[in-house]
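Chemist: A predicted structure for the sequence below; I have some questions about it.
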Amino acid sequence: MGDFADHIGKSIRLLYYPPYHSKYNPVERCWEILDKHWNGAKLTDTETMLEWAKSMTWKGIHPVVQLNRTAYEKGVTVAKVAMQAVESRSARNPLLPKWDILIRPACTV
């Protein structure tokens, strides 16, 4: 997000949904509709699951569905110095420090 803020030259505000507030998150509502859509179907293989996901609609629109076979490494962390550089560009709302973060573009000289 920092690179994107630099690219557009504007600050970006990240607002996260707190845990257990999925009713406000549109992505979670989409998952709920998918869950109801394939309720009772035998998802015996990946292709069946993908076809069921492609056939659902949410607000009259079919989703774009594709299989991602990327294996993500566990335990990968950002070095402390790199994280300090990120935090120096960020401002956290003191009332909601975990859920409201402003990322400023890097200063250019």
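Modeler: Structure received.
Chemist: please count neighbours and contacts with C-alpha atoms only from this point.
Modeler: Noted.
Chemist: give me the distance between the residue nearest the centre of the chain and residue 21.
Modeler: The C-alpha lying nearest the average C-alpha coordinate of the chain belongs to residue 27 (CA atoms, centre = their mean; 8.8 Å). Going from residue 27 to residue 21 by CA to CA, to the nearest Å gives 12 Å.
Chemist: ok, back up a step: is the residue nearest to the centre of the chain in a helix, a strand, or coil?
Modeler: helix (DSSP: H, G, I helix; E, B strand; the rest coil).
Chemist: put this next to the previous one:
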Amino acid sequence: MVINLDNGPNSASGRTQFIRRMTEFADKSGLRICLIYYPPYHSKYNSVERCWGILEEHWNGEILDSVNKVIKWASTMTWKGIEPIVQLCKKVYEKGIRLTKKEMKPYEDRIERSETLPKWDVTINPLPG
């Protein structure tokens, strides 16, 4: 599975919680996961960023003053003929929690980083079995 990422701070390849979660997902799913990051300041290549632009045009300056209104507007847009599935996520992720180098070592040992682009091309292999 290849996942294209926007190089943002929450999904950077140096984020311990993100790498831990992705490694656990690889194990659970049995998938080999390749994390490929868009270059900094190249949002034109990122389809999610282009989708946000379409969503902003769809809202057309509407005042989004409630969660229900945001969900309604987001649910009625289309992009390239595709309608989104919109759900409210109420989970709160704690900030500032980081794995120590010792805790991170088993995860780092399992990932492969590109020799030429180690921060932007990362492969996570699932455990065998």
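Modeler: Cool, got the structure. The structure displayed is predicted, hence computed values, not measured ones.
Chemist: that older thread, which one in the second structure is aligned with the residue nearest to the centre of the first structure?
Modeler: Per TM-score structural alignment, the equivalent position to residue 27 of the first structure in the second structure is residue 48.
Chemist: what do you get for residue 58 of the first structure?
Modeler: Match for residue 58 of the first structure (TM-score structural alignment): residue 79.
Chemist: pretty sure that match contacts residue 54?
Modeler: Yes. Using CA atoms under 8 Å, residue 79 of the second structure is in contact with residue 54, at 7.0 Å.
Chemist: those two: who's more crowded?
Modeler: residue 54 (16 against 13; other CA atoms under 10 Å).
Chemist: name the helices or strands packed onto the host helix or strand of the more buried one?
Modeler: Assigned by DSSP states H and E, residue 54 of the second structure belongs to helix 47-59. Packing partners of helix 47-59 of the second structure (3 or more CA pairs under 8 Å, 6 or more residues apart in numbering; DSSP states H and E): helix 67-75.
Chemist: the inter-axis angle of the helix it packs on versus helix 47-59?
Modeler: For helix 67-75 of the second structure against helix 47-59, the angle by axes from the mean of the first three to the mean of the last three CA atoms, to 10 degrees is 110 degrees.
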